[in-house]
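**Q** prediction below, plus the sequence it came from.
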Amino acid sequence: MRSVVDSLLQEDLESELRSNYQWRYLIDQKKMAVGIVDLSNPANGRFARINGSYMMYAASLPKIATLLAAMDAIEEGELIETPEVKKDMRLMISKSNNQASTRMIDRVGYEKLEAVMTDPKYNHFY
């Protein structure tokens, strides 16, 4: 993963997180990890992380997989990006909304989730 870290994004992330005393303490104690993927330009995704080599449980990690599967389905023409789909994706990620997540899983399907999570083109994301 080190090879895909964007140095400028990494510097910005470290500066922002370390400016908060409590976050800095948690990071130094290996009790906080942050990973960020900037897909504002999908052809040139950028990645940065803090404590990225340490395994930590992320409560909403399955929602990220669902979002990736939904975005893949939209790109492949398997899912139409309606206002309702966009709203549910936003709620699922920004508010960790379980109902929105369930609706997105219902739209995408478990087979698509499995296919995306085992697709070699996404190996660098996990």
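**A** Perfect, I can see it now.
**Q** could you use CA atoms for every contact and neighbour count after this?
**A** Noted.
**Q** show me what contacts residue 116?
**A** Counting by CA atoms under 8 Å, 6 or more residues apart in numbering, residue 116 touches 68-69, 72, 122.
**Q** I'd like to know how far the residue lying farthest from the centre of the chain sits from residue 34.
**A** Largest separation from the mean C-alpha position in the chain: residue 21, at 25.2 Å (CA atoms, centre = their mean). Taking CA to CA, to the nearest Å as the criterion, residue 21 is separated from residue 34 by 16 Å.
**Q** next SSE after the helix or strand hosting residue 65?
**A** Taking DSSP states H and E as the criterion, the element that holds residue 65 is helix 61-75. Once the chain leaves helix 61-75, the next helix or strand it forms, by DSSP H and E, is helix 83-94.
**Q** hold the first one in mind and look at this next one:
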Amino acid sequence: MIPACGADSACPSLWTCSDPVLQQGLEARIDALSFRPAVADKSLCVALVDITDPVDPRMASLNGNQMMYAASLPKIAILLGAFERISRGEMALDRDTRDTLTRMIRNSSNSAATEMLNRVGRSFLLNLLQSPRYRLYDPDYNGGIWVGKPYGKSPAWKRDPLCNLSHGATVLQVARFYYLLENGRLVSPELSREMKAILGKPAIHHKFVRGLESARRNAEIYRKSGTWKQFHADSAIVERDGRRYIAVALARSPEGGRWLSRLIVALDDLIFAYLPDRYSQAADAPSS
């Protein structure tokens, strides 16, 4: 069964939106960066979704359904859980709550994440991620976003059932999270806008942010990253010069952070080389 954009939505499933031209372009840029061996041994996973037209997304991916340890990236799930509680009147979006959520996302504070996880409820969050409405963790697609451990020294209370990860993700399920967010399908349109605002103005300037700040200074980025030992993750909605896209990458390498800084510039190039209504425009040749 293919997950739709949302249970109450008519927007398409990203699993049905794979675009062969964008896919060819992604593979060409991976080769130009010499990342093909990392893709082949599944130590690099990438998803790219052009959402310039949000009701007609165009997607490309490599190892899209590969579960990987994602460090702090799954804190986006805690953000969703908090806003679900807020929508039900079970939590107030007061200054303290907003500040804690902001520190959790922009500064990647582990203490803020654990505080919010405890307020949201562990079982509540995992049930929400697996719910028919969201299906952000779906065994039919090799899992997805999972938070089975506080962010700190406490042991895991429930690892994901497929890959035994405490904090896991697949790039396509993370891309779905951002696609739902952009379409106002996370909780409600109003609260989706609140979540997106919290994802803006990142305070940690590495990986995707470093790459874009160096090469694309006018890019607006709404983002959550993660780092633990050799595991590096980044995910974002990027808006620049009238184009909008989702980029997600998971890497397992000591060089992973540098990979992602280079990768995001190549993905940005690809989005701007690729014109959906003009397939004669080549998207498979890396820009100089």
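**A** Here it is on my side, so go on. Remember, predicted model here, so these are calculated numbers, not experimental data.
**Q** related to what we said a few turns ago, angle of the helix holding residue 65 of structure 1 against helix 83-94?
**A** When axes from the mean of the first three to the mean of the last three CA atoms, to 10 degrees is applied, the directions of helix 61-75 of structure 1 and helix 83-94 differ by 150 degrees.
**Q** ok, and what's touching helix 61-75 of structure 1?
**A** 79-81, 89, 92-93, 96, 101, 104-105, 108, 112-113, 116-117.
**Q** in ChimeraX, how would I select the buried members of those?
**A** A single ChimeraX command is used to select the members of the contacts of helix 61-75 of structure 1 judged buried by 16 or more other CA atoms under 10 Å:
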select :80,81,89,92,93,96,101,104,105,108,112,113,116,117
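**Q** from the contacts of helix 61-75 of structure 1, pick the one nearest residue 60 of structure 1.
**A** The shortest gap between residue 60 of structure 1 and any of the contacts of helix 61-75 of structure 1 belongs to residue 96, at 6.7 Å (CA to CA).
**Q** all strands of the stretch 51-200 of structure 2, in order?
**A** For the stretch 51-200 of structure 2, the strands defined by DSSP state E, counting those that start in this stretch cover 58-62, 68-69, 137-138, 143-144, 146-147, 167-169.
**Q** from those strands, which stretch is densest packed?
**A** strand 146-147 (a mean of 30; mean count of other CA atoms under 10 Å).
**Q** what range in structure 1 matches that one?
**A** Aligned by TM-score structural alignment, strand 146-147 of structure 2 corresponds to no residues of structure 1.
**Q** coming back round to it: report the buried residues of the helix holding residue 65 of structure 1.
**A** Across helix 61-75 of structure 1, burial judged by 16+ other CA under 10 Å covers 63, 65-73.
**Q** could I get these as CSV with distance to residue 14 of structure 1?
**A** Rendered in CSV, the data for the buried residues of helix 61-75 of structure 1 read as follows (distance: CA to CA, whole Å):
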residue, distance to residue 14 of structure 1
63, 25
65, 25
66, 27
67, 26
68, 25
69, 29
70, 30
71, 28
72, 30
73, 33
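**Q** show me what the residue farthest from the centre of structure 1 aligns to in structure 2.
**A** Going residue by residue (TM-score structural alignment), residue 21 of structure 1 aligns to residue 33.
**Q** residue 66 of structure 1 too?
**A** In structure 2, the residue paired with residue 66 of structure 1 according to TM-score structural alignment is residue 78.
**Q** residue 115 of structure 1 now?
**A** When the structures are aligned by TM-score structural alignment, the residue of structure 2 matched to residue 115 of structure 1 is residue 127.
**Q** re the thing from before, out of the contacts of helix 61-75 of structure 1, which is nearest to residue 13 of structure 1?
**A** Looking at the contacts of helix 61-75 of structure 1 and their distance to residue 13 of structure 1, the nearest is residue 93, at 19.3 Å (CA to CA).
**Q** with adjacent residues omitted, what lies nearest to that closest one?
**A** Nearest in space to residue 93 of structure 1, with sequence neighbours left out and distances taken as CA to CA, 6 or more residues apart in numbering, is residue 63 at 6.7 Å.
**Q** again, but for residue 30 of structure 1
**A** For residue 30 of structure 1, the spatially nearest residue (CA to CA, 6+ apart) is residue 51, at 6.8 Å.
**Q** now which residue in structure 2 aligns to that neighbour?
**A** Residue 51 of structure 1 maps onto residue 63 of structure 2 when the alignment is built from TM-score structural alignment.
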